[in-house]
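Asks: Attaching a predicted model along with its sequence, questions to come.
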Amino acid sequence: MPTPRQFAIVTGASTGIGLELARCCAQAGFDLLIAADENAIETAASELRGLGGQVDAVLTDLSTIEGVDRLCAATQGRPVDALLANAGVGLGRAFLDQDFNAIRRVIDTNITGTVYLLHRIGNEMRQRDFGRILITGSIAGFTPGSFQAVYNASKAFLDSLSFALREELRDTHITVTCLMPGATETEFFRRADMMDTSVGTAKKDDAAEVARAGFDAMMKGEGDIVTGLKNKLQSAIASITPAGLLAKQHRKMAEPGTAKR
């Protein structure tokens, strides 16, 4: 009998790093369940089916409990071998100038929805004592994010959660990997209204390369991966730099009007 194909869930898979993570899974022989809150998820599914294997797509709002439940129901009880929790949104500009509903969406998507999904699928993995979890954090989690305050705080939460969860599962056959990229060439900065900032207009890392590094680290069972030499240096420096100075430096990158002409 042929070996059954493994099954992976990838969230935020309509574009950017999420789509590239899904592509890595498909190329490695995983069947896929991909999810996002935009119609482009169907286009992504059509593209990924060309790589072979089964690809199902769920259009759902992962910032809500109901949306995560809808995604989990779409597994139809199939055991999940890999969960790539990548869904996330950004938000630029000064905290007090931001619309609170937009702030709430960052928190609900990046933290609440992700935590709930990890809790649901993680418990299913624990029952089988097998699984791989990849959480897309960010090197932004190392820095107080002036003019990106809630987003950076949400990534600090995810970075921390991933390390804690990995330790708790140390004596199991479940691995937890945290992918911590820097600024990456995706729709992120346009959607976060940051195209008038230095970081929004600067040269960024390639999404496919970031995803490949994260996927390979997950498959090896590594605990974390910071992609790119520049980002590795930045994260190392951040660990020994006072928080106040980091916040001041971040302002130069993310404050509106700092885009280089």
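Replies: Right, received. Where do you want to start? Numbers count the residues shown, from 1 in each chain.
Asks: C-alpha only now, for contacts and for neighbours.
Replies: Will do.
Asks: Residue 41 contacts residue 58, doesn't it?
Replies: Yes. At 7.4 Å, residue 41 counts as touching residue 58 under the criterion of Cα atoms under 8 Å.
Asks: Neighbour count for those two, which is higher?
Replies: residue 41 (24 against 21; other Cα atoms under 10 Å).
Asks: what are the ranges of the helices in the stretch 151-261 of the chain?
Replies: Secondary structure of the stretch 151-261 of the chain by DSSP state H, counting those that start in this stretch: the helices cover 188-191, 198-201, 207-220, 229-238, 243-254.
Asks: Of those helices, which is nearest residue 170?
Replies: Among the helices of the stretch 151-261 of the chain, helix 207-220 comes nearest to residue 170, with 14.5 Å by Cα to Cα.
Asks: I'd guessed residue 137 sits against residue 181; true?
Replies: Yes. Counting by Cα under 8 Å, residue 137 touches residue 181, with 7.4 Å between them.
Asks: who has more neighbours, these two?
Replies: residue 137 (30 against 24).
Asks: Which residues are in contact with each of residue 41 and residue 58?
Replies: 34, 35 (Cα atoms under 8 Å, 6 or more residues apart in numbering).
Asks: and here's the other structure:
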Amino acid sequence: MAHSRSPTLAVVTGASSGIGYELAQLCAAHGHDLVIAADEPGIESAAGALKGTGVTVHALQLDLSTTQGVDRLCAEVERTGQPVGILCANAGHGLGKAFLDQDFKDARHVVDTNVTGTLHLLHRLGNGMRAQGFGRILITGSIAGFMPGAFQAVYNGTKAFIDSFSWALRNELKDSGVTVTCLMPGPTQTEFFQRADLMDTKVGQDKKDRPQDVARAGFDAMMSGEGDVVAGWKNRVQAALANVTPAGTLAEQHRKMAEPGSGRD
């Protein structure tokens, strides 16, 4: 079904597959033209599928852990000449294994993607949204941010930062016309676990949520102006328990899910 040209743009990062692609589909279904980005060549095939919805799609393969990647994305947004009505800051990477066994370049890349690059993009595009007096921001955090992530220590630490930051930014923007929503999924059936080298772990092998369902929960919460949403009832129970469980206990529980080899019978 074709749409008339949207007066506003939706920017979605990490949109080549998984939750990001599903978020882009939902934005397109609501008639928003798209600027989508990812660090994988699959962003081009995603763009081809999204163009079938009748909206204009600008796709970029770039690394949002770098200043240059964020600059390129923002330059493309400016070239469209359209105001940003929706920003889905979804790009993120995971990393399994014990912290001291990781290559530090890999650990730093997770921090630079999940935290530094996300903040840089929010600062650049958020200023424009505040100046125009409207817009909706959806930041993909995680229930991982509620627990010390033994054998995923860096990833969980970045998500704890993002979960907290999103609430602070929401408060700062409360009178601006711009809303901020944090989507906090649990384990979701995406390429995350392969890319993070977690396939031999219990969490890598366990049943996961569908990305379509997670994206729909986040999109609906964003459109309603909610502060956050934990996707899936099991994850909501886990998040609630995490708030009253000692950190040492949570770390040991996480170890049983994420320690290399824990997925073997």
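Replies: All right, it came through fine. Bear in mind that the values here come from a model prediction, so they are computed numbers and not experimental data.
Asks: quick one: TM-score?
Replies: After superposition, the two chains reach a TM-score (TM-score structural alignment, normalised by the length of the first structure) of 0.98; 260 aligned residues with a Cα RMSD of 1.0 Å.
Asks: that older thread, same list (the helices of the stretch 151-261 of the first structure) but as JSON lines, adding distance to residue 143 of the first structure.
Replies: Listed next are these as JSON lines, based on distance: least, Cα to Cα, whole Å:
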{"stretch": "helix 188-191", "distance to residue 143 of the first structure": "17"}
{"stretch": "helix 198-201", "distance to residue 143 of the first structure": "14"}
{"stretch": "helix 207-220", "distance to residue 143 of the first structure": "20"}
{"stretch": "helix 229-238", "distance to residue 143 of the first structure": "7"}
{"stretch": "helix 243-254", "distance to residue 143 of the first structure": "6"}
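Asks: mind putting those in CSV, mean neighbour count and distance to residue 7 of the first structure included?
Replies: Conversion of the helices of the stretch 151-261 of the first structure to CSV gives the following (neighbours: other Cα atoms under 10 Å; distance: least, Cα to Cα, whole Å):
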stretch, mean neighbour count, distance to residue 7 of the first structure
helix 188-191, 17, 27
helix 198-201, 20, 35
helix 207-220, 20, 13
helix 229-238, 15, 31
helix 243-254, 17, 38
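Asks: How about the contacts made by residue 262 of the second structure?
Replies: 200, 201, 202, 256.
Asks: if you set the cut-off to 10 Å instead, what comes out?
Replies: Neighbouring residues of residue 262 of the second structure by Cα atoms under 10 Å, 6 or more residues apart in numbering: 198, 199, 200, 201, 202, 203, 204, 205, 255, 256.
Asks: Quick check: the most centrally placed residue in the second structure vs residue 56 of the second structure, distance?
Replies: The structure's the second structure has its C-alpha centroid closest to residue 90; by Cα atoms, centre = their mean the separation is 2.4 Å. Distance from residue 90 of the second structure to residue 56 of the second structure, counting by Cα to Cα, to the nearest Å: 20 Å.
Asks: same thing with residue 127 of the second structure?
Replies: From residue 127 of the second structure to residue 56 of the second structure the distance is 24 Å (Cα to Cα).
Asks: Mind checking which of these two has more residues around it?
Replies: Set side by side, residue 127 of the second structure and residue 56 show more neighbours around residue 56, with 21 against 12, by other Cα under 10 Å.
Asks: Would you confirm that that one contacts residue 24?
Replies: No. Contact status for residue 56 of the second structure versus residue 24: not in contact, 11.8 Å apart, counting by Cα atoms under 10 Å.
Asks: what residues are shared contacts of these two?
Replies: Shared contacts of residue 56 of the second structure and residue 24, counting by Cα under 10 Å, 6+ apart, come down to 32, 33, 34, 35, 47, 50.
Asks: biggest separation within those, which pair?
Replies: So, these by Cα to Cα: farthest apart are 32 and 47, at 13.6 Å.
Asks: who touches both of those two?
Replies: By Cα under 10 Å, 6+ apart, the residues touching both residue 32 of the second structure and residue 47 are 24, 56, 57.
Asks: In helices only, show me those residues.
Replies: residue 24 (DSSP state H).
Asks: residue ranges of the strands in the stretch 51-200 of the first structure, please?
Replies: 55-59, 82-85, 131-136, 174-180 (DSSP state E, counting those that start in this stretch).
Asks: what would the ones you listed look like in CSV with distance to residue 214 of the first structure?
Replies: As requested, these are exported to CSV (distance: least, Cα to Cα, whole Å):
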stretch, distance to residue 214 of the first structure
strand 55-59, 21
strand 82-85, 10
strand 131-136, 8
strand 174-180, 5
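Asks: Figure out which of these is closest to residue 11 of the first structure.
Replies: strand 82-85 (5.5 Å).
Asks: average offset between that closest one and the second structure?
Replies: Once fitted to the second structure, strand 82-85 of the first structure is off its aligned match by 0.3 Å on average (mean Cα distance after the TM-score superposition for the first structure).
Asks: So which bit of the second structure is that strand matched to?
Replies: Strand 82-85 of the first structure corresponds to residues 86-89 in the second structure, going by TM-score structural alignment.
Asks: picking that back up, now do the shared contacts for residue 137 and residue 181 of the first structure.
Replies: Shared contacts of residue 137 of the first structure and residue 181, counting by Cα under 10 Å, 6+ apart, come down to 225, 226.
Asks: Residue 248 of the first structure maps to what in the second structure?
Replies: Match for residue 248 of the first structure (TM-score structural alignment): residue 252.
Asks: Translate residue 135 of the first structure into the numbering of the second structure.
Replies: By TM-score structural alignment, residue 135 of the first structure lines up with residue 139.
Asks: Verify the stated contact: its match with residue 115.
Replies: No. Using Cα under 10 Å, residue 139 of the second structure makes no contact with residue 115, being 11.1 Å away.
Asks: and those two? which has more neighbours close in?
Replies: Taking other Cα under 10 Å, residue 139 of the second structure and residue 115 do not tie; residue 139 has more neighbours (24 against 21).
Asks: any idea how far the more buried one is from residue 228 of the second structure?
Replies: Residue 139 of the second structure is 9 Å from residue 228 of the second structure, by Cα to Cα.
Asks: Next: residue 70 of the second structure.
Replies: The gap separating residue 70 of the second structure from residue 228 of the second structure is 25 Å, by Cα to Cα.
Asks: How about residue 150 of the second structure?
Replies: On the measure of Cα to Cα, residue 150 of the second structure and residue 228 of the second structure end up 25 Å apart.
Asks: now swap in residue 123 of the second structure and tell me
Replies: From residue 123 of the second structure to residue 228 of the second structure the distance is 20 Å (Cα to Cα).
Asks: quick one: which of the two has more around it?
Replies: Using other Cα under 10 Å as the criterion, residue 123 of the second structure and residue 228 rank with residue 228 on top: 21 against 12.
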